[in-house]
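Trainee: coords please:
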Amino acid sequence: MTTNERDDLLESLAAHRRFLLYTVKDLTDDQARKRTTVSELTLGGLVKHVSLMEKGWVDFILDGPATMAMTEDSYAKHANGFVLREDETLAGVVAEYERIAERTDELVRTLPDLGAAQPLPEAPWFAPGASRSARRVFVHIVAETAQHAGHADILREAIDGQKTMG
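Mentor: Below you'll find the predicted structure:
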């Protein structure tokens, strides 16, 4: 069986999202907020962050670099994106993540040209004048999701011993 590039992207996105969401399966909101390492990371915060990161990059594909402009307010919003606040629930964050994932998947399926590029905004972490194709953004979303699914696996194991694999 052969697949095309879009099928490969969708399969990779789905696999790493499953790994991430498995780490929060059957947790309470309190467990999702629990710090299990010396870092500030929590399972609920990681799911929220991955969701916001994915949304931000898809907005970039569709609307360009202005969607990623960094201001003092956006730095605070970014930091808050790692926290499952008391007025948020894990179920709500997961539902929002699933909605964002559906939007991303639809874009992977329908975007006329995966090579279409947008210039990156000025930032210390981007080379001056650099741009990113939609293809590269989708690969970045896969990588970021996979990386944070690994972090989440460690956090979950410290809560109750559950492992994603093995």
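Trainee: contacts and neighbour counts: CA atoms only from here.
Mentor: Noted.
Trainee: which residues sit in contact with the residue lying closest to residue 37 once chain neighbours are set aside?
Mentor: Nearest residue to residue 37 in three dimensions, chain neighbours excluded: residue 155, at 7.2 Å (Cα to Cα, 6 or more residues apart in numbering). Counting by Cα atoms under 8 Å, 6 or more residues apart in numbering, residue 155 touches 35-37, 42-43.
Trainee: one more to put side by side:
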Amino acid sequence: MEPKDVLLSYLEGGREAVLWKLEGLSEYDLRRPMTATGTNLLGLVKHLASVELGYLGEVMGRPSGVPLPWYDEPGQPPNADMFATADESVEQIVELYRGAGRHSAATVAALDLDAPGRVPWWGERGDVTLHQVLVHLIAETHRHAGHADIVREAIDGAAGMRPGVDNLAELDAAGWAEQHRELQAIAERFREHAD
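Mentor: Sure thing, here's the model as predicted:
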């Protein structure tokens, strides 16, 4: 496999893992904030689409032409790329991400791995290559895939990188509950040291 193909396959694998986390959930579950900072599944997809369009678009001199009003329009709320508004449908956000993937593939096909780019928000270290950008996007995508995995598990217990592959020991609900109790008991032994 060529180096560009390897990098793209890792990026695509992360994308697939993130999108799988949406499957079978209600609109409520896709949008509901599951952490104190508001992390939600649909917002993670919107964020990753935005990031990918930026890095493999403007940074590499290949703007996608896709409007990203949450970045471009004044008066947007903080972190507007991390949640879907009531007017943004699940289908729109998923297609935005799929479109970002198509744009990314076209950018990678058009450029050499040592093609230069510029990340203005990185300051002095903003001069990059396509190779650096791809590695950054792979890390970013897989980081957020992990977030999505935890959020999805909190919603309905589904875990893993793809359907049928959870990468976890085969325990039934009682087995997981027992393991949870055992881990909590271990943690309790250290509670007094935390104060």
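Trainee: Quantify their similarity with the TM-score.
Mentor: Here the TM-score for the pair of chains, by TM-score structural alignment, normalised by the length of the first structure, is 0.83; 154 aligned residues with a Cα RMSD of 2.2 Å.
Trainee: Could you find the closest non-adjacent residue to the spatially most central residue of the second structure?
Mentor: When Cα atoms, centre = their mean is applied to the second structure, the residue found nearest the centroid is residue 144 (3.5 Å). Once flanking residues are discounted, residue 144 of the second structure sits nearest to residue 44: 6.8 Å by Cα to Cα, 6+ apart.
Trainee: which position in the first structure aligns with that neighbour?
Mentor: For residue 44 of the second structure, the aligned residue in the first structure is residue 46 (criterion: TM-score structural alignment).
Trainee: if we can go back for a sec, give me the aligned partner of the residue nearest to residue 37 of the first structure over in the second structure.
Mentor: Match for residue 155 of the first structure (TM-score structural alignment): residue 151.
Trainee: Please apply the same query to residue 14 of the first structure.
Mentor: Residue 14 of the first structure maps onto residue 12 in the second structure, by TM-score structural alignment.
Trainee: Let me see the contact set for its match.
Mentor: Counting by Cα under 8 Å, 6+ apart, residue 12 of the second structure touches residue 101.
Trainee: Any figure for the gap between it and residue 127 of the second structure?
Mentor: Using Cα to Cα, to the nearest Å, one gets 25 Å for the distance from residue 12 of the second structure to residue 127 of the second structure.
Trainee: And the residue in the first structure that residue 55 of the second structure lines up against, how far from residue 110 of the first structure?
Mentor: Alignment note (TM-score structural alignment): residue 55 of the second structure maps to residue 57 of the first structure. The gap separating residue 57 of the first structure from residue 110 of the first structure is 16 Å, by Cα to Cα.
Trainee: Of those two, give the one with the bigger neighbour count.
Mentor: With neighbours defined as other Cα atoms under 10 Å, residue 57 of the first structure and residue 110 compare such that residue 57 has more, 21 against 11.
Trainee: Now do the buried residues in stretch 96-105 of the first structure.
Mentor: Neighbour counts over stretch 96-105 of the first structure (16 or more other Cα atoms under 10 Å) mark 96-97, 100-101, 104-105 as buried.
Trainee: thought residue 148 of the first structure was touching residue 46?
Mentor: Yes. Assessed by Cα atoms under 8 Å, residue 148 of the first structure is found in contact with residue 46 at 6.8 Å.
Trainee: in the first structure, which helix has the most residues?
Mentor: Identified as the longest helix of the first structure according to DSSP state H is helix 134-160.
Trainee: That one: which residues count as buried?
Mentor: Of all the residues in helix 134-160 of the first structure, those buried under the rule 16+ other Cα under 10 Å are 134-135, 137-138, 141-142, 144-146, 148-156.
Trainee: same deal with stretch 81-100 of the second structure?
Mentor: In stretch 81-100 of the second structure, counting by 16+ other Cα under 10 Å, buried: 81-84, 90, 93-94, 96-100.
Trainee: Buried residues, stretch 31-40 of the second structure. List them.
Mentor: 31-34, 39-40.
Trainee: what about that stretch, how long is it end to end?
Mentor: 6 Å.
Trainee: Give me the contact list for it.
Mentor: Outside stretch 31-40 of the second structure, the residues touching it (Cα under 8 Å, 6+ apart) are 30, 41-43, 82-84, 148, 151, 154.
Trainee: Dump those residues into JSON lines; add distance to residue 115 of the second structure as well.
Mentor: JSON lines is the format used below for those (distance: Cα to Cα, whole Å):
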{"residue": "30", "distance to residue 115 of the second structure": "37"}
{"residue": "41", "distance to residue 115 of the second structure": "33"}
{"residue": "42", "distance to residue 115 of the second structure": "32"}
{"residue": "43", "distance to residue 115 of the second structure": "31"}
{"residue": "82", "distance to residue 115 of the second structure": "30"}
{"residue": "83", "distance to residue 115 of the second structure": "33"}
{"residue": "84", "distance to residue 115 of the second structure": "34"}
{"residue": "148", "distance to residue 115 of the second structure": "32"}
{"residue": "151", "distance to residue 115 of the second structure": "37"}
{"residue": "154", "distance to residue 115 of the second structure": "41"}
